[in-house]
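Asks: this one's structure only:
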């Protein structure tokens, strides 16, 4: 597990390290500068014309320290003070002095041009306002200039908490982040400005981040093996759960098929599909392993019997928004006593009938909206949600006491009392019809095997992304189909198991 703090949370960790671990701020600054310069030299970048643009805060102090170390390596270095010299921190003033003692000269303005390396150390994680005026002009001139562009900790202009770029931001090829990658560099559009992100350990104590439930985190592949449900040698299908998938409508048999296939691929012991009669032949042909239970009209008694049978329920994929579908959803939401995943049309119906949200019988629900569906449920514009996605996500899950998987290019998961999760696996090849149906099935399959809703959602989203990465390696960025994602889940699990 890796933490993804924002600027405020990282500053708290820095302060703790300085105060309790007795490591002076100047020492941390030197470590950061050395780690940055080590990256520059390891990658063999051209040092013939280096420009380091610095602010007056500690990010600027890092920049002047970097400029000095590069100067000592024989680089031709121009250092620019882009901030207000009267507002320099004590550490930055000290680094300016050391740079000058090493023979460096500080310029007062940035000159647009061609550089071998252009290093941004203007704001970093310390940005707390819109970039305007001379700062904006400087950053835009830096973006127009030539050379390899490197950012110190965070590209100037990127919000560390949301990834938002209010006006403009430095467009880096590589960002060297200290101790932790910052949240804003992982979220869009910030990650496009950060480029490749390399994390350098400089000795900041981050143990306190675990106790701060506002700090986001991500999984690494080594975490997954420990999370996977076990499979005993003396087990049988009943040990791995009975999943009921209420999905599909006329012309939408594929949604039911993809969800059920993914649940099986993920390890569910028994999958039963509840779907309109028109889908029976298709589903029995495509997935003979599944039980297919069909309906022509709304049959409350039959539905209640199926809910009683299940260990986990998934509802909504391709369900449609007819009155029949609405009654099926309402009955399910009000009577289900096991974990329940609500996807796609289940969420669209919820948006039209928000009173159902207040009738949920327990907290073991997983909602899986994409941004458009989340917008319809919350009545907030997509753009507003994107600007503060984690804040909106945690507010929504806190109000309704559920787990919510907010799907986007960077999917985020929230639940009251848990660290927000940000998924770093997956790619644009997954942007295809049916991908969400597969995800709903993967999460359902994991919960069927005994995982709780939040952990099942986190692992499901991460595995889904790994499957997308595997499928892209086989099919390329354009040709991946949703059923190939479901199959790739099996391949990924095999690799992790071995």
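Replies: Sure thing, it's come through. Predicted model only: the values in this text are computed from it and were never measured.

Asks: Every contact and neighbour count from this point should use C-alpha atoms.
Replies: Fine.

Asks: just the helices in the stretch 151-300 of the chain please.
Replies: With DSSP state H, counting those that start in this stretch as the criterion, the stretch 151-300 of the chain has helices at 183-186, 190-194, 221-227, 253-266, 280-286, 300-309.

Asks: Adding mean neighbour count, write those helices out as TSV.
Replies: As requested, these are exported to TSV (neighbours: other Cα atoms under 10 Å):
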stretch	mean neighbour count
helix 183-186	26
helix 190-194	25
helix 221-227	13
helix 253-266	27
helix 280-286	14
helix 300-309	14
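
Asks: Residue 479: which of those helices is closest?
Replies: Closest of the helices of the stretch 151-300 of the chain to residue 479 is helix 253-266, at 17.1 Å (criterion: Cα to Cα).

Asks: Need the residues that contact the closest one.
Replies: 243, 245-248, 270-273, 275, 279, 282-283, 286-287, 290, 317-318, 434, 437-446, 482-483, 486-487, 489-490, 493 (Cα atoms under 8 Å, 6 or more residues apart in numbering).

Asks: one more structure, for comparison:
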């Protein structure tokens, strides 16, 4: 499913007017009626409604919704947070209609903060028509005051986008009005699905403008929301004559005296992800942890001062040559000059697909002289690791997730920025994973994900597609487990073991079986 930004919507409105001959007043009427219909459907018993309107078209949509709700017997109050001489023409027309039919209108500037809070609390529902897709930056002036003052204990329905959320990025720069339901006009926006904006939209429904959306929107949006049918199509078809070597071979390099289990979880993720051969190149400390999984091939490698030495790469090549399809490096590697030089060697000398996770990302942050690798590189940072790579902090990355993912991909390769609604960017394209699974916030979950990325790279899936598929499958597995046992106590091993069933469920509707 494509996601759109504010400019896409502006162009769609222009196309409706100039090419289809639809007057702006008709567009506003259709949008506002769609909002009223959603309120009736989702809040049938909420009879007293406060509609907070700004002076733009979003406010006009709210005024239209007010008229339709009045007709249905709702008790409606309109709170206008704009001067009447500073509103758009269509909004002014609809305001006049409401005044003519006797709708209660209150100008927000006549009320104190406390009175605004009390006004909201006197109603069953608040409709947010303050700011729409044309807004940018922190809410200012009277709009900002109204947002701060409205009682958040009352259910809120946002028209198109919650006020304060950037529709094109999901960023939040100031006050925001969290919604229980958002009624998207015409199409989903990027800000609906990308954190932190995603956390404020509540449930989401879409209403049209009276014509098929495809007549107005560009053929492709600025981002894609991952869906089962799309992800399923990223996997190669299953041949009945498949050999295990055709499934690809993954080499996992990791482990240290402090972090012995991380590479085992990564290797398990690769194995359960469908790789035909999985090699775990680990120090002796980690080898006993492989005993429950004899399918994973162990390779003991040297360590120095508790961490793997750069000479371990020579041992790997001596033993296996180039007989692996993809490399995963970093799980449990630990930090320091020694491990940094190992990462440097692998980055430079390995020419095939490569996934870097965990402490390999910290090593990258210390190797600013490294040249970009060829295509086929995936990094999987969480916000803290991304902050280190970008010489900023976790909070800044969290505020600007799209920009951070794109900046990382321009320097290091395809980036899978982890977290709720994880992002995948190759610098040009952007995909959004819809999963929000608190049950996955457990030790080792990211290690399993890195192994899954490695498995998909080893199958020959391109790096951007492999990272997107891994994010979605990993999230789906976690979601399934969370639905079965709740958000507490899920282990990374359980997530890995759920991966095969998740892929089978994902691909079964299309009659395909994963390798």
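Replies: Done, it's in. The model shown is predicted, which means the values in this text are computed figures rather than measured ones.

Asks: Any idea what the TM-score is?
Replies: Remark: TM-score between the superposed chains equals 0.93 [TM-score structural alignment, normalised by the length of structure 1]; 489 aligned residues with a Cα RMSD of 2.1 Å.

Asks: Would you check how far apart the residue most central in space within structure 2 and residue 48 of structure 2 are?
Replies: Residue closest to the average C-alpha location in structure 2 (Cα atoms, centre = their mean): residue 421, at 2.7 Å. Residue 421 of structure 2 sits 35 Å away from residue 48 of structure 2, going by Cα to Cα, to the nearest Å.

Asks: ditto for residue 151 of structure 2
Replies: Taking Cα to Cα as the measure, residue 151 of structure 2 falls 14 Å from residue 48 of structure 2.

Asks: More neighbours: these two, which one.
Replies: The residue with more neighbours, out of residue 151 of structure 2 and residue 48, is residue 151; 21 against 17, by other Cα atoms under 10 Å.

Asks: that older thread, which residues touch the residue nearest to the centre of structure 2?
Replies: 193-195, 432-436.

Asks: can you tell me which of the contacts of helix 253-266 of structure 1 are in strands?
Replies: Counting by DSSP state E, these place 243, 245-246, 270-273, 275 in strands.

Asks: Tell me which two of the residues you listed sit farthest apart.
Replies: Taking Cα to Cα as the measure, these span a maximum distance of 16.3 Å, between 270 and 275.

Asks: From residue 365 of structure 1, how far out is residue 315 of structure 1?
Replies: To residue 365 of structure 1, residue 315 of structure 1 is 11 Å away according to Cα to Cα.

Asks: The two - which one has more neighbours?
Replies: Set residue 315 of structure 1 next to residue 365 and count neighbours by other Cα under 10 Å: residue 315 wins out with 28 against 25.

Asks: What does that one correspond to in structure 2?
Replies: Correspondence of residue 315 of structure 1 to structure 2, assessed by TM-score structural alignment: residue 329.

Asks: can you check residue 495 of structure 1 too?
Replies: For residue 495 of structure 1, the residue aligned by TM-score structural alignment is residue 505.

Asks: Name the helix or strand for that match, please.
Replies: helix 492-507 (DSSP states H and E).

Asks: Report the angle between that helix and helix 262-272.
Replies: Interaxial angle, helix 492-507 of structure 2 versus helix 262-272 (axes from the mean of the first three to the mean of the last three Cα atoms, to 10 degrees): 20 degrees.

Asks: Now do the helices in the stretch 301-450 of structure 1.
Replies: 323-335, 345-352, 371-378, 382-387, 389-400, 435-448.

Asks: For residue 215 of structure 1, which of these is the nearest?
Replies: Of these, nearest to residue 215 of structure 1 by Cα to Cα is helix 389-400, at 10.2 Å.

Asks: start to end distance for stretch 333-340 of structure 1?
Replies: Counting by Cα to Cα, the terminal residues of stretch 333-340 of structure 1 are separated by 8 Å.

Asks: now that stretch: which residue numbers in structure 2?
Replies: The aligned range for stretch 333-340 of structure 1 is 347-354, by TM-score structural alignment.

Asks: Return the distance of the matching stretch from the chain's centre.
Replies: How far stretch 347-354 of structure 2 lies from its chain's middle: 28 Å, per Cα atoms, centre = their mean, to the nearest Å.

Asks: swap in stretch 152-170 of structure 1?
Replies: 17 Å.

Asks: Report the buried residues of it.
Replies: Using 16 or more other Cα atoms under 10 Å as the test for burial, stretch 152-170 of structure 1 gives 152-165, 168-170.

Asks: Next up, the contacts around the nearest residue to the match of residue 315 of structure 1 once chain neighbours are set aside.
Replies: Here the nearest residue to residue 329 of structure 2 in space, its sequence neighbours aside, is residue 253; by Cα to Cα, 6 or more residues apart in numbering that works out to 4.7 Å. Residue 253 of structure 2 makes contacts with 263, 280-282, 327-331, 333, as judged by Cα under 8 Å, 6+ apart.

Asks: can you put those in a markdown table and add distance to residue 36 of structure 2?
Replies: Below are the contacts of residue 253 of structure 2 laid out as a markdown table (distance: Cα to Cα, whole Å):
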| residue | distance to residue 36 of structure 2 |
| --- | --- |
| 263 | 53 |
| 280 | 58 |
| 281 | 60 |
| 282 | 61 |
| 327 | 54 |
| 328 | 52 |
| 329 | 53 |
| 330 | 52 |
| 331 | 51 |
| 333 | 56 |
